[in-house]
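> need coordinates for the following:
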Amino acid sequence: LECFFVFFVQFDLKNLTFVRGFGEKGRDISFETKNVVYRFTFYHDAIKMIQKKPFLGWGGGGWAARYFSFQSHTYYTKFPHSFFLNTLIETGIIGLAFLLLFLFYSLRIYIIHSYQDQSLSITHFLGVGVFFIFLHSSIDLNFAMGAYQIFAWTLLALLLSSISLQKIKLSIPLIIPLLFSLLFFVVSIFWGNAEYYYQLGNEYRANNDLVHSAQAWETAIRLNPWHDGALYQMSNLSSDIYLQTKKDEFLQLAMEKNQKALAIEPFNYEYLRQKADLFLLKGELNEAWNNYRFSMELAPMVLGNYEKILFAFLNFINSQNKTMDPSTINQIKVYTEAVYHLYFENQSKSTQPNPPSEALNFLKRDIDKLIGGGNAVNSMTEN
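Presented below is the predicted three-dimensional model:
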């Protein structure tokens, strides 16, 4: 335990990260700073999520998957800046109760030990350090970093292991933790390599190297079959190839990859918008609209989502304009009007409303020029 503590202190003093971090935050303490205001927004939206599923929560990664649906205004963050709120979101009241019970029990053991051992030892300093780490995690995203979280729990485990627990007798064969460690090591190798190939595929795609990007993403999927990002990118790539070749097998492949990505992340608004894009390519307007509408419901404050939906309709019009019948034109009028008005409607609920972007206005204007606008029957949006 002492060696672990000395290593941390030497490492930190060398880099001054711990001391410098506290100094910077100390100068920035105010309820009016941007960071604090945003935190209150995150907490407010987190509470709205918790109210929907208070007992069992939303599951692992619940905040990142669903926070767009509960936003008070547009922002992007994969963690609500509170370890305890995040635990409450993911596991509900039951999960948080178990966590707090464990932490309270650990604190109780430490306090009893401190009263019994009045000597000044490293254990006391570590106890205070662990306490402040978990306290600080209640208002920050430090536990979102895997290495930091491993460090915190390891520190707590070392602290408890240094305290004699005579009343607790646990007999766990050494082979069990060794097997778990080995399993974790093997899985981390596969998943780590999968992420490497995923990023490699993104680089190839940025350079318009379709063959190597497809190979890299397929490798990522083989290493981690639940890599929804790689599946999503493969679907995008397949649809792009379909647009170039007009071969139906690529459109079918795009649908299959998209379905697999949605099976892993069913509430991802981008995956749903992609699904709608694919239905639009197939000419199935009603199915496309149902998925577009669901996508907008999942991310009501994300301006880019509305822009991309209108852009997809504009591309569809340009590709079908000479062959569209009046009923199809009327449908598109209804849907594009609905997209535009939904943006205003959702922004009216925002605590920081934003006007439509120039891109959104231009897209709507171009669509109206091609097919006319404003005369559609709005009741169709309820279908």
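
> from now on I want contacts and neighbour counts done on CA atoms only, so please keep to that.
OK.

> quick one, helices of the stretch 1-150 of the chain?
2-15, 17-27, 34-52, 62-66, 83-116, 122-136, 146-161 (DSSP state H, counting those that start in this stretch).

> just put those helices in CSV and tack on distance to Asn291 and mean neighbour count.
Listed next are the helices of the stretch 1-150 of the chain as CSV, based on distance: least, C-alpha to C-alpha, whole Å; neighbours: other C-alpha atoms under 10 Å:
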stretch, distance to Asn291, mean neighbour count
helix 2-15, 50, 12
helix 17-27, 44, 11
helix 34-52, 22, 17
helix 62-66, 16, 19
helix 83-116, 26, 17
helix 122-136, 41, 16
helix 146-161, 34, 15
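
> any residues touching stretch 13-30, and which ones?
Here stretch 13-30 makes contact (C-alpha atoms under 8 Å, 6 or more residues apart in numbering) with 12, 36.

> neighbours of the residue lying closest to Gly229 once chain neighbours are set aside, how many?
Using C-alpha to C-alpha, 6 or more residues apart in numbering and skipping the chain neighbours, the partner closest in space to Gly229 is Ala261 (7.3 Å). Ala261 has 25 neighbours, counted by other C-alpha atoms under 10 Å.

> one more: the one 5 residues further on?
Pro266 sits with 13 neighbouring residues when counted by other C-alpha under 10 Å.

> tell me which helix or strand it sits in.
Assigned by DSSP states H and E, Pro266 belongs to no helix or strand.

> and this one, please, so the two structures can be compared:
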Amino acid sequence: MNRQPSPPKYIKKEESDVSLLKWAAILMAAIFFLIYTFKAGLFNGYDFGFEKKLIGASIYSLVFVLIMAAHLFKVWNTNSWKAILSIAVWLLPISYAISSIGAASENTANIMTMVSCLLAAFFVFGLYYNDTRYTRVALETILFLTSYVLVWFGVINLFGQYWYPDALWFQLDTYRMTSVFQYPNTYAALLIAVLLAAAYYTTHAKKRIWMSIHAFMLVPVFVSFMLTYSRAALVVIPLAVLLTMPFLKVTKQLMYVLHLFVTVIVSFAVLGIIESKSISIAKQVLRFNERGSQIPPEKLMPLFSSEALTGWGALLGASVVALLLILALNRWVEPWLEAKLDRFSERKISYLAAPIAMISLAIIGAAVVLSSATARGWLPSNLADRLENISFKQHSVLERGTFYENAITLVADYPLFGAGGGGWQALYQKYQTNPYTSNQTHSYIFQVLVETGWIGLLLQIGFFALVYWLFVRTWIRHPEKRGSQLIYFIFSISILLHSFLDFDMSYISIAAIVFFSLGSMIGVYDKELSLPKLTLKNPKLKRIYPAVLSVVIIITGVFAYRFYASYNQFDKARAMAQQQASIDQIFPVLDKAISLSPSNTQYYLVKADWLSQVYGQTQNAEYLEQAKKILQEAQLKEPYERQIVQAVNNNLLLAGNTAEAITALEDAQINFPWDITLYEMRIKQLADLGLNEKNAGSGDFEGRWNRAAEIYQDILNRMDKLKELPKEQLQGRRFDVSTSVRQAMAQIDYHSGRYAEAAEMLKPSLSEALVPKDQSEQAITEAATSRSAIRYYLAAIEKLGQSDQVLKEKLFQADSNEEALFKKLVAS
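Here you go, the predicted structure:
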């Protein structure tokens, strides 16, 4: 896309490369970036719902790698830094493979090993496929075509002509752009890279057509970036600019800054209009269900509606204005700067002059915007609010600090090779210091540290450092080869900088761009990276690497295929269950899924659930015993899976083993110290079991109730600990004394003759709904708990010689059985 000057005469003219295998691999890479990115960026949420598409992408990529390996038989050799890097990159999947031994989550560890192979392959692809001008142009075009398609896709969602789930992310009364990623911060990270790389092309492209295309895109990219409202991205973008500028000559540095300055000024001129129109459109188009999730709109916004036309007109008009201004700068200002700075540009310090000036201006500008209400008044209201809240005491900053501290504590128990892929998701609740919910550490550094330990993290840092060192060294030593490979540096460094503060690299398509860019940065160099001393005497030995790579990929492909086949079998079993097929028909299919992927506990959970349902229909205890054994197998695979804890508890309660169920919950609570539902379940089961033992005249009912009181006190102690959190930091999940806990503790007080204590315990729950708000199991359970609490309250005050007739009638009207239950309770 960017046409560079003709190379010096001593550089050998490149020959046309028409290798079908080579271009087939390039085509497959293009399909990966253009198609798979639209699958929510291939987000790895460490959850069953994300797995199938990740494995599908891995299988596709493995085929792509096999084709790539055929090309490596031709070009791979040992006498180059490329060879060393192509081998070193596989240390990263190896670190994941080692960490999967004894991993906290066997299934996600296996998946992450496959994903890391995919990323390593993209690095090797970039390393060896940028070897001719034609392939370089093709690969740059793929990267920018993907980026620009994502930008325009985000814009058509912004103006309501298309709907993609959460392309506009509604949060705290603000609509934030996400494009396909469904998370605005990651989209902002990509937009930083696209903006700075497009500005580079605008500054360096020799043909006006290419320069004009990129210049035209600057405003849509920057407007999209601002409408993500990402505060971390606003901090990262000046750092990315500063790291890019030393690679440019002083005149180009100034033009680069001028192009960005024009983009910012023109964009802010229309940003308020675009923001207001997009909000108006979103309020008309977007719909949400009762859970707050987006659902398909009833109708989209017509293109020729006033709101859409105004938004499109402002955006496209600003893009044209920016293009014309940039053309004028390139036509008249750049030659003047070159003439004035010709002598100064020969000095080494010239490369640092513009960055130093920019740092000064950035500091001054930030100070003005953050300290001046007048300056913020020039900005759109939502953006001004986000800027005003930038602070180290802001809740997202404090929460990330907590994640990182908890990650360090976790790693202390898994120091060398980590807890395996998905280790944070499996273990964070054991180590958390307050009840937040986050399957991501919100930092690539800490995610890698948790998953692969200090050895894996040092391998990644060392690998990245080596790649960047080779790029910088070669860029300095060989100015004749300088060119558009700098865009790969921009892409990789921009995304990596932001990923230190967020989970961008959990989007596999984003991570693939980073690794592809790392390889492509130095893929344009050949003899410049040569190491003659490593030349093999036997040329046939150079085939070892591509041969081994092919074998590894084939073996990995077999495992990936088994994973994918297991998902298909599981989907088939669920479809059969919906069609009311018999268990004799369903279970062989489900068992096939388990045999294909024995580490996937979701299959075990579903089978145990179906066995429990069959038990409910037949009362045959053999089905419960089968479910128990299956859940025991699942616990061996996923000892920290919360769903398994719930399933085991349900199984034991159905079997009448309440004491054993309580013991299992006690063991599980160690791994979930901030899970309030486990506290509620333990207290409730201890209260009920103690009452049964008291009525039966056997067992240690007082010991059960004393234990319930200890657990209740533990809740109170932890609630006091939460009060120590900074006022700006969100607590996370609910952790309080619920109606369920109050009812259970009041039940104990009541049957112990402490009627005043029982009534006092239940007073905060008197306003709870007694009738289910809907027919969901949760709503029905909550209403039943509330009725039980009111029943015990009324019985307790009656024992004290008091009465609340209004509340009593309300209870009896809520459920016809309540009057008999109340009389029985009072009589007891």
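
> returning to that earlier point: quick check: the aligned residue for the residue nearest to Gly229 of structure 1 in structure 2?
Taking TM-score structural alignment, Ala261 of structure 1 has Ala634 as its aligned residue in structure 2.

> now whichever strand or helix holds that match: buried residues?
Following DSSP H and E, one finds Ala634 of structure 2 within helix 621-637. Residues of helix 621-637 of structure 2 classed as buried by neighbour count (16 or more other C-alpha atoms under 10 Å): 623-625, 627-628, 630-635, 637.

> one more: stretch 354-362 of structure 1?
Buried, per 16+ other C-alpha under 10 Å, within stretch 354-362 of structure 1: Leu360.

> wait, Pro220 of structure 2 sits on Ala314?
No: in this structure, Pro220 of structure 2 is not within contact of Ala314 by C-alpha atoms under 8 Å, at 10.4 Å.

> between those two, which one's more packed in?
Neighbour totals were compared for Pro220 of structure 2 and Ala314, and Pro220 leads with 21 against 17 (other C-alpha under 10 Å).

> can you pull the contacts of that one?
151-152, 315-316, 319.

> let's see that with 10 Å instead.
148, 151-152, 154-155, 195, 263, 267, 315-316, 318-319 (C-alpha atoms under 10 Å, 6 or more residues apart in numbering).

> from these, which is closest to Arg376 of structure 2?
Ser267 (15.5 Å; C-alpha to C-alpha).

> correct me, but that closest one touches Val223?
Yes: using C-alpha atoms under 10 Å, Ser267 of structure 2 is in contact with Val223, at 6.1 Å.

> now for these two: what residues contact both?
Contacts common to Ser267 of structure 2 and Val223, judged by C-alpha under 10 Å, 6+ apart, are 274, 315.

> who has more neighbours out of the two?
Ser267 (26 against 23).

> could you list the buried residues of whatever helix or strand the more buried one lives in?
According to DSSP H and E, Ser267 of structure 2 maps onto helix 250-285. By 16+ other C-alpha under 10 Å, the buried positions in helix 250-285 of structure 2 come out as 250-260, 262-264, 266-268, 270-279, 281-282, 285.

> in structure 1, what range does it match?
By TM-score structural alignment, helix 250-285 of structure 2 lines up with nothing in structure 1.

> helices and strands around the next helix or strand after that helix, which ones?
Towards the C-terminus, the helix or strand next in line after helix 250-285 of structure 2, according to DSSP H and E, is strand 287-288. Packing partners of strand 287-288 of structure 2 (3 or more C-alpha pairs under 10 Å, 6 or more residues apart in numbering; DSSP states H and E): strand 294-295.

> how far is the strand it packs on from where the chain is centred?
Remark: strand 294-295 of structure 2 is offset 20 Å from the chain centroid, using C-alpha atoms, centre = their mean, to the nearest Å.

> Provide the aligned range in structure 1 for that strand.
Counting by TM-score structural alignment, strand 294-295 of structure 2 has no counterpart in structure 1.

> counting by contacts, list what that strand packs against.
strand 168-171, strand 287-288.

> 7 Å instead, please
strand 287-288 (3 or more C-alpha pairs under 7 Å, 6 or more residues apart in numbering; DSSP states H and E).

> in what helix or strand does the closest residue to Ala69 of structure 2 other than its chain neighbours lie?
Take Ala69 of structure 2 and drop its neighbours on the chain: the residue closest to it by C-alpha to C-alpha, 6+ apart is Pro546, 5.4 Å away. Secondary structure from DSSP H and E places Pro546 of structure 2 in helix 544-578.

> tell me the contacts of Asn600 of structure 2?
Contacts for Asn600 of structure 2 (C-alpha atoms under 7 Å, 6 or more residues apart in numbering) come out as Asn107.

> what does it correspond to in structure 1?
In structure 1, Asn600 of structure 2 lands on His227 (TM-score structural alignment).

> repeat that for Leu458 of structure 2.
Aligned partner of Leu458 of structure 2 by TM-score structural alignment: Ala97.

> what does stretch 266-278 of structure 1 rub up against?
With C-alpha under 7 Å, 6+ apart as the criterion, stretch 266-278 of structure 1 contacts 65-66, 232, 255, 258, 262, 287-289, 291-292, 295, 298-299, 312.

> pull out the buried residues from that stretch.
267-278.

> with stretch 652-671 of structure 2 instead?
652-654, 658-659, 661-662, 664-665, 668-669, 671.

> fine by me, thanks again.
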